[in-house]
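Engineer: quick one: sequence and predicted model below, then my questions.
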Amino acid sequence: MAAKGISTIGAASRSLSSSLMAAAKEPDVENLRLIEELTSNVDAVQERVLAEILGRNADAEYLDKCGLDASDTDRATFRAKVPVASYDDLKPYVKRIANGDRSPILSTHPIIEFLTSSGTSAGERKLMPIVTDEMARREVLSSLATSVLNVYVPGLHTGKGLYFLFARSETKTPGGLTAQPALTSVYKSEHFKRRAYAYTSPMAAILCEDASQSMYAQMLCGLCQRHDVLRVGAVFAAALVRAIRFLQLNWAQLAADIETGELNPRVTDPSVREAVAVILRPDAELAEFIDRECSRGDWTGIVTRVWPKTKCLNVVVTGVMAQYILTLQYYSGGLPIVSGMYASSECFFGLNLRPLCGPSEVSYTIMPNTAYFEFLPVGEAVDASNLVELARVEDGREYEVVVTTYAGLNRYRVGDVLCVTGFHNAAPQFRFVRRQSVLLSIEADKTDEAELQRAVERASSALLRRRGASIVEYTSRACTERVPGHFSPALPHWTLAP
């Protein structure tokens, strides 16, 4: 089924075909129609979004200092008066909000929380402001992504997803606002809780801040419901690889718990134990099956062996996560790998409208209703006059993405470098290339993560595979023992191929 799905998706890159629309079910039909409408009217939607943002935030201090008032909602005035901004430019304003200043600083709508960035920009965790209605916009985009996947992989609603999802601890700013990772905010949202029935993991296990207890409980519940699982995933590929590794190390204890129907004492969180007790029952037959499959030492296709109805993997495999593609193909027996959505702490960007495409072909169509988007051509000076609007980017060219959000980030440099790969209707499609600030630099040489990935793949193909070995994951280290200095991959994990 997977191979057939992959072979029929090429025509959908320009518009969703009538056959796909006809096969869709409500409410997916309405969502697909919305995608077609938005992508056919990109420039008009972007103009409306910018006018809305500027109109509602006209009384905010930041825009006032830029010289804008309530009547200045057009693009020309915006481009002339509002500068391109980095996080350092906005940090004084963000700090005041975090310290308790409730005046309209960046936005006239109250900031309800901060989302913390992942720390990929020079290791610094940034605070991204969020307003109440931002969550609704993110829920809409998530719903659109679900509808697209439902069309290409029918029947997913009839089963469950085994997703390994992990919440992290939240903190409070001096002014009392919550600061937490974007994914943690999603997991704690009412929208996610309403959809908890679609996952094998109970909410208590996902929200448990002890990663070890959370992983154990999620894997155990996934095994108990193995015949209900139609998709397996995590947010990033690394997390799914580590979940399979966790099964390799802990299958015997998991089987023992299933045989007795008693949860291991290593899980001490009362809410997790209570939630797992609803699912876990004595099942000697399942325990014997796990013992038989996992004791063989052969982990080829383990995903479909343990969860036989699985139709796809759902993980991000773009950027640095590309290093895990071969490992996931090995564990899954070649299931399609879906990278469905492109999002960040700043805002949600867009969708992969060809979810069953090969991992190297993943491109995202930016939805023009989520924020106002501009693009700085790579290699050009950081100047407001150099920015290009969403509808006017050029095919094949690389850009750094710049966003203006409803929460008050104005012409903010996200730091992601994207390459235009084509168009869906009038909407450009982008391949994620790299983080702008993530470069290896030594002896005046600049190497980005994509180049490092290609170097590792070439070395693996030439040196390891012929010896029956493959790389599971890697990092890099600086070698300065000889001149000129250089970087080399450090390989913390490798395996013998079957």
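Structural biologist: It's in.

Engineer: alpha carbons only for contacts and neighbour counts from here, please
Structural biologist: OK.

Engineer: and residue 81, how far is that from residue 87?
Structural biologist: 19 Å (CA to CA, to the nearest Å).

Engineer: same question for residue 477.
Structural biologist: 28 Å.

Engineer: more crowded one of the two?
Structural biologist: Taking residue 477 and residue 87 together and counting by other CA atoms under 10 Å, residue 87 has the greater number of neighbours (15 against 12).

Engineer: show me what contacts that one?
Structural biologist: Counting by CA atoms under 8 Å, 6 or more residues apart in numbering, residue 87 touches 126, 412, 413.

Engineer: presented hereafter is structure B, for comparison with structure A:
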Amino acid sequence: MSTISDFNEEEKGKVLQDLTSNAKQIQDDLLKEILTLNAGTEYLKDFLHGGLHGRSAKELFKKNVPIVTYEDVKPYIDRVVNGEPSNILSVLPITNFLLTSGTSAGASKMIPSNIKFLEGYAFIGDLILHVINKHVKGVEKGKGMLFFLTSHDSRTPIGLPMGSATSWYLKSDYFKNRPSSWYYSYTSPDEVILGSDSKQVLYCHLLCGLVQRDEVMRIGSIFASIIVRVIKLLEDSWKELCWNIRSGHLSEWITDSGCRNSVSIVLGGQPRPELSDEIEKICSEESWEGSMAQYVPTLNYYCNDLPLVSTAYASSESVYGININPLSKPEDVSYTLLPNLCYFEFIPLEGDDNDVVDLVDVTGFYNKAPQFKVVGRENVVLSIETDMTKEEDLFKAVNQEKLVLNSSGLRLVHFTSSTDISSSPGHYVIYWEVKAENKDIKGLEFSEKTFLECCLAMEDSLDEGYKYGRVHGTIGPLEIRVSIQDSHMHKI
């Protein structure tokens, strides 16, 4: 995939027009390229019987290659993870595995990846730059206050990296050697972006942005939930941030060496009492009122008249499309599919009990490229950030706590659940109605001990995405609100 980073705005606009006007042909050519390259792989050869040999790639693909779930392909992926050659699945060498937020059998899916993914990430960034330039005047005159977080990568038995798609891009040479345009100009040094401790990183992002507040033209993150966390961080820590700015020195608890050294350079040991006073005056005001759709009301409150922009839609499997109308309201956003990034099939939903599946509604076309709106995720009942807890997982967790509950002489009568994002980080809330088998509850102290054990049992039973969030501070402790028949509600 050729880079367009050196193209002028007119040339980038022509690229977008060509892609969307010839979507069908580009998709057909891409499928043919994929099948021709990979016909000899162990996974495809039994379906394709040796290659295309003049046959239509699309008809052969639809007739011979079945629709599968992750679990169908997982045995092949596991073999590569454990050291067998990449060509089991792909002629191009598999360089790493991307861990998804959606889970399968209680663990993140491992998506094989290679250089093509990074090319797609860089390509879509160049097109987003073109679209934003077209719709938002003056944005190129400042910097972006972007709250990037990188995950803690692990490795396969043979040493291939495993981590999130965003982290892989941020740690790659594509990001390190990114173009010198406004779109890639940030208030935070790269050392902060690549920091390992999310609490320290978000604090340093916020501090760097406040110090350079006159240059900030846009604020953003990969996930809306992170912006809400930052707002809460500002609410809790503005006095300390003001002290850093007033003194020109960083707080001692920032121990990540990359963060500490780079932010100290930004501060420069230079006291800024006027800026500190200005921020302190604003933050001293009394009012701090306070998926991604669940965060829109909070963001709307703090953004006032500023536009909320969703630029693109992507996952660990691929980058899908961009928002060519960036100033549309969040609830009205549709993404325009880019046909050169991967081969797409739109399949009517019939239900799937195992996988987390994105549900999309095709809302129209831009030229001849489909536009789609993400309407939800099948089977997901609870989500704070990148965690995706399915109904099935929730029931398994409830069944574990019932073992604790039953042994104490209490019985669960009804339950429901929700998320609470009024505090940061957000957390799961489970509502229970319980009753005593012998109709004799021996005081609230006994009940609290029992329900605390239930909380721990439930958290231990939830999937790896939830546990990752708990360990790294993006999800708060699970809360159980208990209504005891013939008694009052209690929070544990």
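Structural biologist: Yes, it's here. Keep in mind the model is a prediction, meaning the values are calculated, not measured.

Engineer: just give the TM-score of the two.
Structural biologist: Remark: TM-score between the superposed chains equals 0.74 [TM-score structural alignment, normalised by the length of the second structure]; 392 aligned residues with a CA RMSD of 3.0 Å.

Engineer: about what we covered before: pick the one among the contacts of residue 87 of the first structure closest to residue 302 of the first structure.
Structural biologist: Distance to residue 302 of the first structure across these (CA to CA) is lowest for residue 126, with 38.5 Å.

Engineer: the closest one -> the second structure?
Structural biologist: Residue 126 of the first structure maps onto residue 109 in the second structure, with residues paired by TM-score structural alignment.

Engineer: doesn't its match belong to a strand?
Structural biologist: Yes - the assignment for residue 109 of the second structure is a strand, going by DSSP: H, G, I helix; E, B strand; the rest coil.

Engineer: tally of neighbours for it?
Structural biologist: Burial measure for residue 109 of the second structure: 21 neighbouring residues, criterion other CA under 10 Å.

Engineer: so it sits against residue 97, correct?
Structural biologist: No - using CA atoms under 8 Å as the test, residue 109 of the second structure is too far from residue 97 to be in contact (9.1 Å).

Engineer: re the thing from before, which of the contacts of residue 87 of the first structure are retained in the second structure?
Structural biologist: For these, the contacts that are reproduced in the second structure, applying both residues aligned by TM-score structural alignment, their matches' CA atoms under 8 Å, are 126, 413.

Engineer: go through the contacts of residue 87 of the first structure and say which is closest to residue 306 of the first structure.
Structural biologist: Residue 306 of the first structure lies nearest to residue 126 out of the contacts of residue 87 of the first structure, by CA to CA, at 40.1 Å.

Engineer: show me what contacts residue 84 of the second structure?
Structural biologist: Going by CA under 8 Å, 6+ apart, residue 84 of the second structure touches no other residue.

Engineer: if we use 10 Å, what do you get?
Structural biologist: By CA atoms under 10 Å, 6 or more residues apart in numbering, the contact set of residue 84 of the second structure is 76, 77, 78, 158.

Engineer: of those residues, grab the buried ones for PyMOL.
Structural biologist: Those of these that count as buried under 16 or more other CA atoms under 10 Å are selected in PyMOL with:
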select buried, resi 76+77
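
Engineer: turn the contacts of residue 84 of the second structure into TSV, columns for distance to residue 378 of the second structure and secondary structure.
Structural biologist: Output for the contacts of residue 84 of the second structure, formatted as TSV (distance: CA to CA, whole Å; DSSP: H, G, I helix; E, B strand; the rest coil):
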residue	distance to residue 378 of the second structure	secondary structure
76	25	helix
77	24	helix
78	25	helix
158	34	coil
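
Engineer: the first structure: matching residues for the longest helix along the second structure?
Structural biologist: Looking across the second structure with DSSP state H, the single longest helix is helix 224-247. Using TM-score structural alignment, helix 224-247 of the second structure corresponds to residues 237-260 of the first structure.

Engineer: and the matching stretch, how far out from the chain's middle?
Structural biologist: Counting by CA atoms, centre = their mean, to the nearest Å, stretch 237-260 of the first structure is centred 24 Å from the centre of its parent chain.

Engineer: superposed on the second structure, what's the mean shift for it?
Structural biologist: Aligned to the second structure and superposed, stretch 237-260 of the first structure gives a mean residue distance of 0.7 Å (mean CA distance after the TM-score superposition for the first structure).

Engineer: which parts of that stretch are buried?
Structural biologist: Burial within stretch 237-260 of the first structure, assessed by neighbour count using 16+ other CA under 10 Å, is assigned to 237-241, 243-244, 247, 251-259.

Engineer: what does stretch 340-348 of the first structure give?
Structural biologist: Using 16+ other CA under 10 Å as the test for burial, stretch 340-348 of the first structure gives 340, 341, 342, 345, 346, 347, 348.

Engineer: format the contacts of residue 87 of the first structure as TSV; extra columns: distance to residue 446 of the first structure.
Structural biologist: Converted to TSV, these look like this (distance: CA to CA, whole Å):
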residue	distance to residue 446 of the first structure
126	25
412	24
413	21
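
Engineer: looking at the contacts of residue 87 of the first structure, spot the one nearest residue 104 of the first structure.
Structural biologist: The closest of those to residue 104 of the first structure turns out to be residue 412 (CA to CA; 18.3 Å).
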